[in-house]
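> my questions are about this predicted structure, shown below with the sequence.
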Amino acid sequence: MIRNVLVVILCVLFGLNAPAQEKINKLDSISPISFLSTTYTGDTTAVPLVLENPLFYNYNFTYKKRLDSIQREIPLTYNESVQRYIDVYAGRKEMMGKMLGLSEYYFPIFENALKAFSVPAELKYLPIIESSMNSHAISRVGATGLWQFMFTTAKGYGLNMDNFVDERKDPIQASYAAARYFKDAYAELGDWLLAIAAYNCGTGNVNRAIAKAHSRDFWAIRPFLPMETRNYVPAFIAAIYVMNCPDKHQIMSQKSLFAIKTDTIQVSRYVSLTELAQALAMQEEDLCTLNPSYKKKIVNGSPELPKRIIMPKVSLASFASIYEVLNDHTVEVSPQIIQASNDDRRIRTKHREVAEDRPAVVYHKVSAGQNLTTIADQFGVEVQDLKVWNKLKGNNLVPGQKLIVSKNAGAVRHSESRSGKKYISYREKSNGLSRSSGRL
């Protein structure tokens, strides 16, 4: 009798889970990212959605033991949410194989930056779930680069964005900025899992979740965090697990472009990456991939502010032509530096919604003693505008009369004429050595 009851219970549990597991598989079928593409423009949010299940039926003591063995400074909790992301990433064998290959180049860069600010080396795994270690990754809201910095945060941590460079895409500069952020977040929150959550949703959201949960434990405040952040920390722990135990899941490291020996040089003049690639006898796209922060394929170095170029180690045979490009060639481009504007797509969406909600016409009810001149002065418009908008033939007004005192188009034109300034929009014309990024 007891045996029959157990069989029924197991059937019910696995039967109920089957549709959910099928849905997870569908959610996990994400198109592969071109990791070395410099033209990727899609959403690079790499944290897949998994379904929550209150019944943890597949607890795996082996996985927990492995996580315990690799834990250092950041707690690597094992639970159902972590297990689900382990299943996801362990199943993405090609993607994780590429991550293993890219890690040979990127991890030493990340480790140096993290060490400089005395923050845990395990944070080097975050770019896997942030950007799939793609320097050109851009999220749906405008977060950019390996560490997915938003414009304002990047500015606050010393990264420069102008018409020549976007340092959010520079692996070295962005890594030091990320390390500084983590140091500040930990100083405020006092817990590494909370600091990691803050990197995804901001310290404000984390502090509000702490207040609601009356706890400073990530797993206790997790239900009060934004959905993406709830999944972010389990995905981070799962990525650490898979990157440290690839052989346990038949994941093989894939060789990447970065598996070459490189040299770093500083230049104090303008250098064309296109011309340098020709001198190096390599693909232009590959050299740009090694130097992802230069928008126009031009390195705008100067004596006051030299710029870095990373390139493959060169032979003596090609040294003469390379020297000529670095020292004798003139790059025909305007040296004017134009600071980039905020590229947060949420701000643009909000401005657009405000503009759409703004009434097209503003009305005013005439009070006793008012005339066209006083009303025009009150609303900052011209008397003639009031006459045109209201089809008035004379200057006489009647108390209680309803007048149009503002139209959006008319107000804009008037503000331009009163200030003496004219605003025009323009599109930069690219020359042979540059390309439009569309994200200034």
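All right, it came through fine.
> going forward, measure contacts and count neighbours with C-alpha atoms only.
OK.
> near Cys105, how many other residues are there?
You called it Cys, but residue 105 is Tyr. Counted with other Cα atoms under 10 Å, the neighbours of Tyr105 add up to 16.
> quick one: it from Ala259, how far?
Distance of Tyr105 to Ala259, given as Cα to Cα, to the nearest Å: 7 Å.
> Val7 too?
According to Cα to Cα, Val7 stands 53 Å off from Ala259.
> buried residues in the host helix or strand of Phe110?
Here Phe110, judged by DSSP states H and E, is contained in helix 93-116. Neighbour-count burial for helix 93-116, counted by 16 or more other Cα atoms under 10 Å, picks out 93-103, 105-107, 109-114.
> strands of the stretch 251-400 of the chain, residue ranges please.
Remark: strands assigned in the stretch 251-400 of the chain by DSSP state E, counting those that start in this stretch are 262-267, 270-272, 298-300, 307-312, 361-365.
> ok, and here's another one to check against it:
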Amino acid sequence: MISVLHKPRFRRRRLAALISFTLLINACSTLQDEIPEEPGSLSEARNQTSTANQTRRRDINRPLPTAEQATPLSEAEIAFRDSIWSRISEGMQFYHRHYNDDIQEAIDWFVENPDYLTEVSERATPFIFEITDEIERRGLPMELALLPVVESAFRPEARSRANAAGLWQFMAPTARSMGLKRDWWYDGRHDPIASTSAALDYLERLYQQFDQDWLLALAAYNAGQGNVSRALSRNQQRGQNSDFWSLALPRETRRHVPRLLGLSYVMADPLKYGLTLSPVPDEPWLARVDVGNQIDLTLAAQLADLEPEVFYQLNPGYLQWATHPDGPHIVNLPIDRQELFESRLEDLGDQQITWDRYQIKPGDTLIAIARNYRTTVGALQQVNNISGSRIRAGDSLLIPRAYREGDLLPSIQLAADNQSPIPAGIYTVRSGDSLWGIANRYRLTVAELINWNQLSSEAILQPGQRLMLQDPALTASTNIRSSQNPDMQVTRYEVRSGDTLVRIARSHGISVDQILQWNNIRRNALIHPGQELRLYLNQ
């Protein structure tokens, strides 16, 4: 597993806005004025016994103090006490047994980068309750709930340079050995719930393999079982200690484990360090619905009254525009949308199936089939994993009957129908918003927002205030002249089901490399329906 050791540039849009809205009533802004001292020495830290650690945990059998005895709690303390982070803090089991300079360095990093934990804790909102519940059900230490912070900064779509993927940063061979499904349609490493189950299975196995030593298990999770086993054998042959701190392990692993321990110190009492976490209630946020059959994800998003981009972020295990033909067919959505989704799904009946199967006949061509079914050759090639144009009589083709935004049946009324549209590139500030939160939500920098809106770096945003989310030179219309080349026009293209970068480039007379450059995306990046691309076209 490859850990994320630097602060990433967060790429969240409407999902963050949705999360912020659902958590708004629990938000708080009061912090302690002074930051208490960090652990002073190794001996002091090791004297923090498990008994002392338990004193900050709730005892349900202890009577509540009287009004005269009780000390009023601050808003921040109340918010933390009622959040999922408090439950995680109470369930930690081993971090306090370890302390050294490497751990202190990790503590210092988190304290010096307070925005990092605020943003990561917000990103964890849809999935952290499910993860915490599963860890508690298995009786495992809650330090493990923090591992996705170290591994992926809680980004289900994350991929490392070594091609580890998902919240838990599974390498392909390990994922395969733990039973995670991976193919063209679906990658279980990116599925937050499936990958959590597999990761905990793997960690339990490593814990038993390495004599119930969590530090060795975590080291093996990061460096591989073989590397840790060989390091142990070398030390045993030399008569040296066999604890984690004594082993000659890769540099990445020697940083990885102290980083989790340092994070555990901070998350055990974030208010002590003057840190603010997203106030995630200790209650389910996510609903998981088995739709029973393959379904177009854009259609599913509309049934849940969610924007496609939000739906894709909640269901990152699906790599194409639909659930897997052979399953899984489980979709994630906010729990407050479950009833609406299931009601509309029932109204659709068999129409939730957005694919036809066609048996190829002698003389058929992809072009003719695409024309008959009002789709494209590219879509047929992509859906059926066909690299060329050859097809064989008797075989079956999957034909996408793709839904586009606005194509729902008349019987389905969207709540958004009665809302006034907001101009593209304009954001209306809500209570609790901040410049960095808006910037990260829309893949911008704070400097860009300040520049485009003529703000000061200390500006205090007001609810109802409108902010430009792109260069004012680009907001006059959807088709404008490029400031770099007066002979070019900027067009915003909305990706449709069945689109590929090659198809979009060919239909607009441009190259794939240009699209990648203009939109700052990688060559192997997936595009999905509803996504907007910026294209510079000749007049």
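Here it is on my side, so go on. These numbers were taken from a predicted model, which means no experiment stands behind them.
> and the strands of the stretch 251-400 of the first structure as JSON lines, adding mean neighbour count and distance to Arg180 of the first structure?
Shown next, in JSON lines, are the strands of the stretch 251-400 of the first structure (neighbours: other Cα atoms under 10 Å; distance: least, Cα to Cα, whole Å):
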{"stretch": "strand 262-267", "mean neighbour count": "13", "distance to Arg180 of the first structure": "24"}
{"stretch": "strand 270-272", "mean neighbour count": "22", "distance to Arg180 of the first structure": "30"}
{"stretch": "strand 298-300", "mean neighbour count": "23", "distance to Arg180 of the first structure": "26"}
{"stretch": "strand 307-312", "mean neighbour count": "18", "distance to Arg180 of the first structure": "21"}
{"stretch": "strand 361-365", "mean neighbour count": "12", "distance to Arg180 of the first structure": "49"}
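> now those in JSON lines, with distance to Val325 of the first structure?
Output for those, formatted as JSON lines (distance: least, Cα to Cα, whole Å):
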{"stretch": "strand 262-267", "distance to Val325 of the first structure": "11"}
{"stretch": "strand 270-272", "distance to Val325 of the first structure": "7"}
{"stretch": "strand 298-300", "distance to Val325 of the first structure": "12"}
{"stretch": "strand 307-312", "distance to Val325 of the first structure": "13"}
{"stretch": "strand 361-365", "distance to Val325 of the first structure": "60"}
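> which stretch among those strands comes nearest Asp385 of the first structure?
Closest approach to Asp385 of the first structure among these (Cα to Cα): strand 361-365, 12.9 Å.
> so that closest one matches what in the second structure?
The aligned range for strand 361-365 of the first structure in the second structure is empty, by TM-score structural alignment.
> gap between that strand and the chain center?
Distance of strand 361-365 of the first structure from the chain centroid (Cα atoms, centre = their mean, to the nearest Å) equals 43 Å.
> that strand - contacts with which helices or strands?
Strand 361-365 of the first structure is packed against strand 402-407, with contacts defined by 3 or more Cα pairs under 8 Å, 6 or more residues apart in numbering; DSSP states H and E.
> aligned partner of Ser195 of the second structure in the first structure?
Match for Ser195 of the second structure (TM-score structural alignment): Ala174.
> what helix or strand is its match located in?
Using DSSP H and E, Ala174 of the first structure sits within helix 171-189.
> angle of that helix against helix 93-116?
Per axes from the mean of the first three to the mean of the last three Cα atoms, to 10 degrees, the angle that helix 171-189 of the first structure makes with helix 93-116 is 70 degrees.
> so for helix 171-189 of the first structure, what gets flagged as buried?
171, 173-183, 185-186, 189.
> nearest to Val12 of the first structure, of those residues?
Using Cα to Cα, the shortest approach to Val12 of the first structure within those belongs to Leu189, at 42.8 Å.
> once you drop chain neighbours, what's closest to that closest one?
Ala195 (6.5 Å; Cα to Cα, 6 or more residues apart in numbering).
> so who does the aligned residue in the second structure for the one you found touch?
Counting by TM-score structural alignment, Ala195 of the first structure corresponds to Ala217 in the second structure. By Cα atoms under 8 Å, 6 or more residues apart in numbering, Ala217 of the second structure lies in contact with 203, 206-207, 209-210.
> now with 10 Å?
Applying Cα atoms under 10 Å, 6 or more residues apart in numbering to Ala217 of the second structure gives the contacts 202-211, 223-225, 228, 244, 257.
> just give me the closest of these to Asn372 of the second structure.
Using Cα to Cα, Tyr202 is the member of these that sits closest to Asn372 of the second structure, with 49.0 Å.
> from what I see, the closest one and Arg176 are in contact.
No - applying Cα atoms under 10 Å as the test, Tyr202 of the second structure and Arg176 come out as separate, 11.7 Å apart.
> give me the number of residues near Cys10 of the first structure?
Quick fix: residue 10 of the first structure is Leu, not Cys. Neighbour tally, Leu10 of the first structure, other Cα under 10 Å: 13.
> by contact count, what packs against the helix or strand hosting it?
Here Leu10 of the first structure sits within helix 2-27, counting by DSSP H and E. Secondary-structure packing of helix 2-27 of the first structure (3 or more Cα pairs under 10 Å, 6 or more residues apart in numbering; DSSP states H and E): helix 80-91.
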